[in-house]
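Visitor: just coords:
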């Protein structure tokens, strides 16, 4: 076990212990995120597909979502292209925002790195404007680190 700070990261680490099935781990992680953060309407993953050079929809909780996102497109694609976490207080003011769910107003995205490359993106949406804080960004980055050891 590694050293983790947040309670959610500790829960995730325990949940994933000795489990290597990527789909199962992402499915349980999306449920854990959805259950532990208030005022979110979507929590899930986009996984990079080397063959198509796209981010493909992975396990999630919430309404139906976009199936494929190109690197550089929308919040998820920009996070992937820039290899950085992003908080978007108002997605309607984000140039190139991909509106998968009209009820989403703010977004938090965090890349998951594996062996120096981006495996995928953790994506969280909220119906509230300016929902996500820097504290939550750091906490979700910790979740991404925990996940990187189980994918």
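Guide: Nice, thanks for sending it over. In this text, all values refer to a predicted model and were calculated from it rather than measured experimentally. Numbers count the residues shown, from 1 in each chain.
Visitor: contacts and neighbour counts: CA atoms only from here.
Guide: Fine.
Visitor: which SS class is residue 119?
Guide: At residue 119 the chain is in strand, as set by DSSP: H, G, I helix; E, B strand; the rest coil.
Visitor: alright, now check it against this:
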């Protein structure tokens, strides 16, 4: 499991990478690449953005993923519906889990809030059961906070299909 020192270094890398760039799309793309490059034993790292009552796939690294996830469905949709981060040791035991990649076994999802509204989620998956712990959750919450602070938050996205 990564240590606090690991996440301190990772989050410093993110702040440096985003320094001088405020574009939301560019920053989420680079953030997902950084996570995929630096985190061991993961098979997916990326973002879903909230459009009305569903999450839509954003920048990511890994295998092709589900394009749309209803709010309240799966781990990502649950994070949005509850407004709380989700740390799931075994996704196959999570009620309503959506298997975008059957190889994924554990997951951590951080909802992204700015200006009193949810923008979407940061999602990281692993093929190993119980890959993520509290240090990962805390480190990735800080990662998301840095991303939000370094980015120009997009306008409200209208519900469209």
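Guide: That came through, no problem. All values derive from a computational prediction rather than experimental measurement.
Visitor: distance check, the residue mapped onto residue 43 of the first structure from the second structure against residue 20 of the second structure.
Guide: Taking TM-score structural alignment, residue 43 of the first structure has residue 45 as its aligned residue in the second structure. According to CA to CA, to the nearest Å, residue 45 of the second structure stands 23 Å off from residue 20 of the second structure.
Visitor: again, but for residue 106 of the second structure
Guide: To residue 20 of the second structure, residue 106 of the second structure is 34 Å away according to CA to CA.
Visitor: what residues in the first structure pair up with stretch 18-25 of the second structure?
Guide: So stretch 18-25 of the second structure sits over residues 16-23 in the first structure, by TM-score structural alignment.
Visitor: buried sites along the matching stretch?
Guide: By neighbour count with 16 or more other CA atoms under 10 Å, stretch 16-23 of the first structure contains the buried residues residue 16.
Visitor: can you pull out the strands in the second structure?
Guide: Applying DSSP state E to the second structure gives strands spanning 44-51, 54-62, 68-70, 86-88, 106-114, 117-126.
Visitor: okay, the angle between the longest one and strand 54-62?
Guide: Going by axes from the mean of the first three to the mean of the last three CA atoms, to 10 degrees, strand 117-126 of the second structure is angled at 40 degrees with respect to strand 54-62.
Visitor: residues making contact with strand 117-126 of the second structure?
Guide: Strand 117-126 of the second structure is contacted from outside by 41-50, 55, 76, 79-80, 83, 104-113, 144, using CA atoms under 8 Å, 6 or more residues apart in numbering.
Visitor: okay, buried residues for it please.
Guide: Using 16+ other CA under 10 Å as the test for burial, strand 117-126 of the second structure gives 118-126.
Visitor: just the closest of these to residue 61 of the second structure, please.
Guide: Taking CA to CA as the measure, residue 124 is the one of those closest to residue 61 of the second structure, at 9.7 Å.
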